[in-house]
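Participant: My questions concern the predicted model and sequence given below.
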Amino acid sequence: MHLVDSHCHLDNPRYVEDLDAVLARSYAAGVRTILTIGIGEGPAYMGNGLALARSATASTPAVYASAGIYPGNAHEATEADYARLEQLIQDPNCIAVGEIGLDYYHAESPAPEIQAACFVRQMRIAVAARKPILIHCRPNDGTPNFPGLDVWNNLFALIEEHWTPHDITGVMHCFSGTQAHADRSLANNFVLSFAGHTTFPKSKDLMAVAVSTPLDRILVETDAPYLAPIPHRGQRNEPAYTAYTASAIAAARGLTPQDFAQATTANFRRIFGVS
């Protein structure tokens, strides 16, 4: 079985002590390819993911990277950072720009107009390089942050103006929206990537979206070290746990884990142009 963890954060400090063991466990669990995200703790660290890229071995997965400026760090971005991003994504192991987008959840997130400007700038960089983008979209979930603003509507407005006309695909990372959000994402040439929280008991509506997503438009991810799936909820997540999320979605769709793994791997290879 060949699984892909389409989004994780191997540069997170929680892996400093045992990254080699984490990769070995991933391989043993059937994860043959990993996309690690290059956002770090701010724009100065967006090359950290690429520093971890490596070819597959007989006992460890291939690791690819992205690079981008996280919406929570949009206010830190400088012209030099955008120039460096343009440079980083020329590396063949840097296969996407992201994660980028909008975050209205955290009180410390920059003002919406600052986030939007950073997002648009990075979409333009990705368009010029013909690289897919990885979208972060988090609503306020009833918190008092960014009152009265609909993050999904704002996100789609920007995407439909600055991305969709260029006919390049992208990924809705850690998809947590409604069926309507899923439909609009798919209409804009995105695929949906589902993380470990899809397995949680209270995520029945999200699992229903995962079941209804066309088989050629779906990915799985861990977002490790966050969002560990059942049965490891609350623990440090790692790419090996992709297998739990994939198996849960496969079962809900009436597929074998092997067939679902084959489909999601084919999707990843098509989207990012890797073998």
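Facilitator: Arrived safely.
Participant: drop to CA atoms for contacts and neighbour counts, all remaining ones
Facilitator: Fine.
Participant: Helices of the stretch 101-250 of the chain, start to end?
Facilitator: Along the stretch 101-250 of the chain, counting by DSSP state H, counting those that start in this stretch, helices occupy 112-129, 151-162, 179-187, 204-212, 242-253.
Participant: Alongside the first one, take a look at this:
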Amino acid sequence: MLVDSHCHLDFPDFQSRLPEVLNAAAAAGVGRMVTISTHVARFETYRALAEAHETVFCTVGTHPHNAAVEPDVPAERLIELSKHARCIAIGEAGLDYHYDKSPRDVQQQVFRTHIAAARETRLPLVIHARNADEDMIRILSEEMRRGRFDAVLHCFSSGETLAQVGVELGLYVSFSGILTFRNSEDIRRIAAAVPRERLLVETDAPYLAPVPHRGKTNEPAFVAHTAHVLAETIGVTDTEIAQITTSNFYRLFSKAASADAAQSQAVAS
């Protein structure tokens, strides 16, 4: 089984064809998906998706693009919403200095609030980082000294130093369809250096469709192509990369493991 650890099933791209998308994912061996929050105000949408589909989990958080829209959501609110049984992580939150859709100081403030919530709940933090390596390294290092938290650097497209520091701090690193692009030699080199026990795969659907679907709307089924390239990159088989990344997913997102175990027990009884 493969896991798409990061997608956006609430986006308009999937509204009219979600059953088709979920069926395609199952046919491709993608057994679990995490639909990621970009607005805390939309949590009921994410919750409803996760409740309606046993293969889907959700998160709660504010994307850095939306930090100026939701600048004052307290950690307590994130903590309360995260108690839902199908909510398995905090985020996505972080820093995006490529588009700068929110002021950088506001992004940093909101990011630190999400770190506090992740620390308190002991749920992993899903981190968005783009063109902000220096500040990301500084904030992660400062906050980790204040108290440990688990996290994943999602859709990794940053520099080697951030990957190294992230691994040193105990973070996981997730790779998207970018890994399959012809001009992504540096990302593949970084992926090859990440310890196997810290690797995840994702789509970030509907964005960043991998080769051979580049330019099309991405969807969870396509994570199999990214997994195949990651397997080639680190020198293992497709079966082995599925085992590695799925095991890593359940270790990091331990609430998902508990939910699946409870579901299996309920079915058995």
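Facilitator: Yep, that arrived. These numbers come from a predicted model, not from an experiment.
Participant: Need the TM-score from the superposition.
Facilitator: The TM-score (TM-score structural alignment, normalised by the length of the second structure) is 0.90; 256 aligned residues with a CA RMSD of 1.7 Å.
Participant: about what we covered before: among the helices of the stretch 101-250 of the first structure, which is the most enclosed?
Facilitator: Burial of the helices of the stretch 101-250 of the first structure is given as mean neighbour count (mean count of other CA atoms under 10 Å); helix 242-253 ranks first at a mean of 21.
Participant: quick one: residue 136 of the first structure and residue 172 of the first structure, what's the gap?
Facilitator: 7 Å (CA to CA, to the nearest Å).
Participant: These two: who's more crowded?
Facilitator: Neighbour totals were compared for residue 136 of the first structure and residue 172, and residue 172 leads with 24 against 19 (other CA atoms under 10 Å).
Participant: what's the matching residue for the more buried one over in the second structure?
Facilitator: Under the alignment (TM-score structural alignment), residue 172 of the first structure maps onto residue 153 of the second structure.
Participant: With residue 195 of the first structure instead?
Facilitator: Per TM-score structural alignment, residue 195 of the first structure is aligned with residue 176.
Participant: contacting residues around its match?
Facilitator: By CA atoms under 8 Å, 6 or more residues apart in numbering, residue 176 of the second structure lies in contact with 155-156, 201-204, 208, 210, 223, 226.
Participant: Just the closest of those to residue 8 of the second structure, please.
Facilitator: Checking these against residue 8 of the second structure by CA to CA gives residue 204 as the nearest, at 6.7 Å.
Participant: The closest one reaches residue 8, doesn't it?
Facilitator: Yes. Shown here, residue 204 of the second structure and residue 8 form a contact pair, counting by CA atoms under 8 Å, at 6.7 Å.
Participant: How about residue 151 of the first structure: what's its closest non-neighbour residue?
Facilitator: Beyond its immediate neighbours in the sequence, the residue positioned closest to residue 151 of the first structure (CA to CA, 6 or more residues apart in numbering) is residue 139, lying 5.4 Å away.
Participant: any idea how far the one you found is from residue 103 of the first structure?
Facilitator: Counting by CA to CA, the gap from residue 139 of the first structure to residue 103 of the first structure is 6 Å.
Participant: Which one's more surrounded, the two?
Facilitator: Legend: neighbour count by other CA under 10 Å for residue 139 of the first structure and residue 103, higher for residue 103 (26 against 19).
Participant: so how far is residue 218 of the first structure from that one?
Facilitator: 23 Å.
Participant: Which residue in the second structure aligns with residue 243 of the first structure?
Facilitator: Per TM-score structural alignment, residue 243 of the first structure is aligned with residue 224.
Participant: so how far is residue 191 of the first structure from the residue nearest the centre of the first structure?
Facilitator: Most central in the first structure under CA atoms, centre = their mean is residue 173, positioned 3.5 Å from the mean C-alpha point. Residue 173 of the first structure sits 9 Å away from residue 191 of the first structure, going by CA to CA.
Participant: ok, which stretches of the first structure are strands?
Facilitator: 3-8, 31-36, 62-67, 94-103, 133-138, 170-172, 190-194, 218-220 (DSSP state E).
Participant: quick one, which of the ones you listed is nearest to residue 158 of the first structure?
Facilitator: Closest approach to residue 158 of the first structure among those is made by strand 94-103 (9.4 Å; CA to CA).
Participant: distance from that closest one to the second structure after superposition?
Facilitator: Strand 94-103 of the first structure differs from its equivalent in the second structure by a mean of 0.6 Å after superposition (mean CA distance after the TM-score superposition for the first structure).
Participant: quick one: that strand aligns where in the second structure?
Facilitator: So strand 94-103 of the first structure sits over residues 87-96 in the second structure, by TM-score structural alignment.
Participant: circling back: from what I see, the residue nearest to residue 151 of the first structure and residue 107 are in contact.
Facilitator: No. At 11.5 Å, residue 139 of the first structure and residue 107 do not qualify as touching, with contact defined as CA under 8 Å.
Participant: shared neighbours, these two?
Facilitator: By CA under 8 Å, 6+ apart, no residue touches both residue 139 of the first structure and residue 107.
Participant: and residue 264 of the first structure, what pairs with it in the second structure?
Facilitator: Checking TM-score structural alignment: residue 264 of the first structure goes with residue 245.
Participant: what about that match, neighbour count?
Facilitator: 24.
Participant: Check the contact between it and residue 5; I expect there is one.
Facilitator: No. Assessed by CA under 8 Å, residue 245 of the second structure is found out of contact with residue 5, at 9.5 Å.
Participant: Next, show the common contact partners of those two.
Facilitator: Residues touching both residue 245 of the second structure and residue 5 (CA under 8 Å, 6+ apart): 200-201.
Participant: and for stretch 110-127 of the second structure, what span of the first structure is it aligned with?
Facilitator: Stretch 110-127 of the second structure covers residues 118-135 of the first structure once aligned (TM-score structural alignment).
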